[in-house]
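Colleague: my questions concern the predicted model and sequence given below.
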Amino acid sequence: MTTPFIGRSRELGELNRRYQSQKAEFMILYGRRRVGKTRLITHWMEMAKPRAFFWIAAPTSSVDQLRSFSQAVFRFESQSQPPADMSYGDWPTAFEALARLAEKERLAVIVDEFTYLLEAEPAVSAYLQHAWDHSLSKSNLFLILSGSHLGMMHRQVLSYQAPLYGRSTANLLLQPLPFGVTHSFYPNYSADERVAVYAMLGGVPAYWERFASERNLTQNIRSEFLNYSASLHDEPRLLLADFLRDPHNYISIFRAIANGARTPKEIAGFSGLEEKHIPQYLSVLTETGFITRRVPVTKPPTSRLGRHFIADPFLRFYYRFLARRQSQLALGVEEQALEEIKRHLLDFIGTYTWEELCQEWLLRATGHVHLPFLPDQVGSAWTRKAQVDVVGINSMEKTLILGECKWSPKAMGRDVLDGLVQKTAEFVPSEGRWRVYYLGFARGGWLREAQSYAKTFEKTNVQGENWTAIGLSILDLSQVDQDLRDWSESKDNGGEIVF
């Protein structure tokens, strides 16, 4: 049974707008494997019913690809079956045939898995560039190139040196779905269960389809993570293969970071790799987007307090809980892995996913809830003495938001909020006079004493040497869940569109 299409209203609207344009349009659609690029395109075609030519490249030879493309063009144009050996003489001729199809009537041409074509025929991007410059850009064409091999898409399509650089009229990086739409996919799951799913799978729709909503969380973990034959076990290798020819040392770095190593020195100590080589490995992994270097948002990007994290939730979960247990899982020994997941999942979610969702709440809160000021940067912050989970800063206006996140199922007391306020001096920049606002996020809610404290906080006149506290708000999981649900539906920021 086909799962329902969820979200992506912004991207669907952009596809409609480009198709309805009065000029030739050229969109590059790219994103990580399994994020839903093909599903987005096919759903748009079902809903908008454009005049469209859709072709998927396959991992085969250039001759086979050209023959397949040529015959698809012939079938579209003549509405009849071509001879088995029919093929245009070369790719420039095939592209000229497309231009003829779009001379008088609007035509959407979608070339999916474009990177397979690039692998077999690297010169195809130069052929396409020539065709675009001389004929396709003068036709009534809406061209979409879609690809998952991010390294190749960057090098041969998007980079300054690529033949197609500057030709596209829109580049759309399709992002994973936000947490706020999980309620549509898992209507039978509670909010904390959906947070757990998001901690394991992130926002990748194809992974969500593996976690059946009619099974409980433990059943899904057993079926899709602890069952060695499950397809999800192949995903880390496939994801890294899009960028790396020899991933062995990089996998060691993933394992190190998943187990708490944050600096090059710590990563070298855990992985056994020479420390002098770690920065280069980290640079490559940062380019993939799977690893990120974060600095306190109150510090400049060059801060020596930078730490490395696995940005992709699925890879983060896999290398923390499953990577070192592959031999056990291959032998059918599941219970040890399941017990470790049960024992450490609470801390894992609290350390990563819950903080990230609370940071997302602050990012999305602009225009939806009343906050005394709007940050232009959101993240976390730390010094050698303290850490704050959620920080929003506006350096021009000298305003700061500090937030504490707790993933315990128990209700939190006033001491958590007092502790947050006491950290303020560690994070207020030294220059200027600052206003500070506080946020408390607690999965299990807040005790009455904490609620009373939040209501009367403005009257306490808390201040420091160069800062003044102006307010405090507290939220629980149900409120964060509902807000992210509402805001995801209204904004639906599932992709990044660059013109």
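Modeller: Yep, it's here. Numbering: from 1, shown residues only.
Colleague: when you work out contacts or count neighbours from here on, use the C-alpha atoms and nothing else.
Modeller: OK.
Colleague: for the one helix or strand G403 maps to, packing partners?
Modeller: Using DSSP states H and E, the element containing G403 is strand 399-406. On a contact count with 3 or more C-alpha pairs under 8 Å, 6 or more residues apart in numbering; DSSP states H and E, strand 399-406 meets helix 354-365, strand 387-394, helix 414-422, strand 434-442.
Colleague: who's in contact with the second one?
Modeller: This points to strand 387-394. Contact partners of strand 387-394, identified using C-alpha atoms under 8 Å, 6 or more residues apart in numbering, comprise 297-298, 355, 358-359, 362, 374-382, 399-405, 420.
Colleague: 7 Å instead, please
Modeller: The contact list for strand 387-394 (C-alpha atoms under 7 Å, 6 or more residues apart in numbering) reads 355, 358-359, 375-382, 399-405.
Colleague: list the buried ones in the helix or strand harbouring R255?
Modeller: In this structure, R255 sits in helix 248-258 according to DSSP H and E. Residues of helix 248-258 classed as buried: Y250, I251, S252, I253, F254, R255, A256, I257, A258 (neighbour count, 16 or more other C-alpha atoms under 10 Å).
Colleague: take a look at this one as well, against the first:
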Amino acid sequence: MKFNQFIDRQDSLKRLRNALLRTTPQFLVIYGRRRIGKSTLIKEIMQDKDVYFLSDQTNEANQRALFAKAIAYSIPRFDKVVYPDWETLLLELNDRLSERITVCLDEFPYMVKSCASLPSVIQKLLNGKTLKYDLIICGSSQQLMQGYVLDKREPLYGLADEIIKLPPIPVSYIGQALNVNTIAAVEEYSIWGGIPRYWELRADYPDMDTAIRELALDTKGILAEEPQRLLRDDLRDTIQTSTILSIIGNGVNRITEIASRAGKEATQISEPLSKLRELGYIRREIPFGESEKKSKKGIYRINDNMLQFYYRFIAPHRSILELRRIDTVMHLINAQFTQHVGDCWEHLCRQYISGNEIDGIVYNIASRWWGKIFPEGNKEGTMIELDVVAESFDKKHILIGECKWTNKEDAQRLARTLSEKAAHLPFIKDGQEVHLVLFLKQEPEHQESIRYFLPEDIIETI
């Protein structure tokens, strides 16, 4: 289902429109992962006179012929000539124009794959400053697109007037897109993440369970092979990266343990872990108060909700799904779904606190904390985990929160347990005021016991 209303992306849309209003033709770069909404964004600014070309993986001559056909919709008979190279074609387009237009080359990496000299051709035309058209290049390969414009060794380095990397759409928009309440929005977001095309696919089905079955569990479903497609866009060794994601998705988070499961030394997986982080597919978490560079307690989590769902629930059961045992896997998903959503809920709550003003106090980046506390008489110590910890920018306050994605929690009991933990935390400084909060799925019992937040408080602000 294509949504009738353009969702989010107003900042990116404004940047593009403002660029196209400048007095001289612009060179614009847009990139982001597959299905993130690049083409939809571009089509919002394209007019009938403009030229949009979606490249494929055919050879150079065929791509030039197809591009010429796309131009022929705006310039009649432009495709009646065979163009020997890209420079000739792009200059002929320039000469035939009587007014300024926008030309978009979508999936630009495919074009470069068939003609490695194309960036140099474009560099020559841009440096000549004689182009009569705005040029947009766009692509799904994040690594390649970054390389073309951000690598000093590349011809197009430093020439772009705007570089826009599209991030996932925030959770606040999924309720509007799927017409669901805030609780259902969090649950849907835990599966589809902030990828608008996934939302459109989900909207074709009457409920979430049916969408999961048809799109992801059915081996012929549109998203059944989605992780492999994503990885192929940016990585050569998809076997190793898929193995790492599978290991992390099943709860193995420390680098030494990940390496052991993969049959590698820790040093051998450092580079693929780094690439996955650059692409936004995983994140490294460290306990609150520790140095990002120096901490040896870092753990890795999948940072993309669809990938997390896939590697947690689908990848381990591919053999069963090939036998059409969809009900069996769906039963396993339902049994663990609350925990899966709970992990997503924790991450959303930390995002909500980070940089936000809560009761007049502005907090820095929120994170988790895990370690030992030593209550009186307990020399061995007790290992605990805290879901949300954040210090105020003035360092006078510290917020400690617990997240629950279950029904009918007792706020009084949770407040008492959280208070007992907070009394022995090693990182609280003298004079700091401690603020205890809960992040809950529903209104709790004894709600007067502690400050708490519900999904409607969280997702509208992120």
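Modeller: Here it is on my side, so go on. Values in this document were obtained by computation on a predicted structure and should not be read as measured data.
Colleague: what span of the second structure lines up against the helix holding R255 of the first structure?
Modeller: The aligned range for helix 248-258 of the first structure in the second structure is 239-249, by TM-score structural alignment.
Colleague: can you give me the strands in the stretch 1-150 of the first structure?
Modeller: Along the stretch 1-150 of the first structure, the stretches classed as strands by DSSP state E, counting those that start in this stretch are 25-30, 52-56, 107-112, 141-147.
Colleague: what stretch of the second structure does the helix or strand following the last one fall on?
Modeller: To tie it back to what came earlier, the one meant is strand 141-147 of the first structure. Using DSSP H and E, the helix or strand that follows strand 141-147 of the first structure in sequence is helix 150-153. Aligned by TM-score structural alignment, helix 150-153 of the first structure falls on residues 142-145 of the second structure.
Colleague: that stretch: which residues count as buried?
Modeller: Here stretch 142-145 of the second structure shows Q142, Q143, L144, M145 as buried, counting by 16+ other C-alpha under 10 Å.
Colleague: ok, these vs P167 of the second structure, which is closest?
Modeller: Set against P167 of the second structure, the nearest of those by C-alpha to C-alpha is Q142 (11.4 Å).
Colleague: re earlier: what's in contact with the match of helix 150-153 of the first structure?
Modeller: Under C-alpha under 7 Å, 6+ apart, the answer for stretch 142-145 of the second structure is Y31, G32, R33, P109, G139, D234.
Colleague: still on that earlier bit, pull out the buried members of the contacts of strand 387-394 of the first structure.
Modeller: For the contacts of strand 387-394 of the first structure, buried by 16+ other C-alpha under 10 Å: 355, 358-359, 375, 377-382, 399-405.
Colleague: by how much does the match of helix 248-258 of the first structure deviate from the first structure on average?
Modeller: Following superposition, stretch 239-249 of the second structure is found to deviate from the first structure by 1.4 Å on average (mean C-alpha distance after the TM-score superposition for the first structure).
Colleague: what is the neighbour count of G360 of the second structure?
Modeller: 7 (other C-alpha atoms under 10 Å).
Colleague: what does it correspond to in the first structure?
Modeller: In the first structure, G360 of the second structure lines up with P372, judged by TM-score structural alignment.
Colleague: how far away is that match from V480 of the first structure?
Modeller: Going from P372 of the first structure to V480 of the first structure by C-alpha to C-alpha, to the nearest Å gives 19 Å.
Colleague: repeat for F225 of the first structure
Modeller: 28 Å.
Colleague: what does T383 of the first structure give?
Modeller: Taking C-alpha to C-alpha, one finds T383 of the first structure at 27 Å from V480 of the first structure.
Colleague: who has more neighbours, those two?
Modeller: More crowded of T383 of the first structure and V480, by other C-alpha under 10 Å: V480, with 21 against 12.
Colleague: how about that one, nearest residue that isn't a chain neighbour?
Modeller: W361 (6.9 Å; C-alpha to C-alpha, 6 or more residues apart in numbering).
Colleague: also A97 of the first structure?
Modeller: Leaving aside its sequence neighbours, A97 of the first structure sits nearest to V73 (C-alpha to C-alpha, 6+ apart; 7.6 Å).
Colleague: next one: V434 of the second structure
Modeller: Distance criterion C-alpha to C-alpha, 6+ apart; nearest residue to V434 of the second structure, sequence neighbours excluded, is I398 at 5.0 Å.
Colleague: map the one you found across to the first structure for me.
Modeller: Aligned counterpart of I398 of the second structure in the first structure: L400 (TM-score structural alignment).
Colleague: wait, isn't that match in contact with R433?
Modeller: No: taking C-alpha atoms under 7 Å as the definition, L400 of the first structure is not a contact partner of R433, at 10.8 Å.
Colleague: in the first structure, spot the helix with the most residues.
Modeller: For the first structure, the helix with the greatest residue count under DSSP state H is helix 62-78.
Colleague: which parts of that one are buried?
Modeller: Along helix 62-78 of the first structure, these residues count as buried under the neighbour rule (16+ other C-alpha under 10 Å): S62, Q65, L66, R67, S68, F69, S70, Q71, A72, V73, F74.
Colleague: measure E99 of the second structure to P196 of the second structure for me?
Modeller: Counting by C-alpha to C-alpha - E99 of the second structure and P196 of the second structure are separated by 34 Å.
Colleague: possible to save the strands of the stretch 1-150 of the first structure as JSON lines with mean neighbour count and distance to H43 of the first structure?
Modeller: Output for the strands of the stretch 1-150 of the first structure, formatted as JSON lines (neighbours: other C-alpha atoms under 10 Å; distance: least, C-alpha to C-alpha, whole Å):
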{"stretch": "strand 25-30", "mean neighbour count": "23", "distance to H43 of the first structure": "15"}
{"stretch": "strand 52-56", "mean neighbour count": "17", "distance to H43 of the first structure": "12"}
{"stretch": "strand 107-112", "mean neighbour count": "22", "distance to H43 of the first structure": "13"}
{"stretch": "strand 141-147", "mean neighbour count": "24", "distance to H43 of the first structure": "15"}
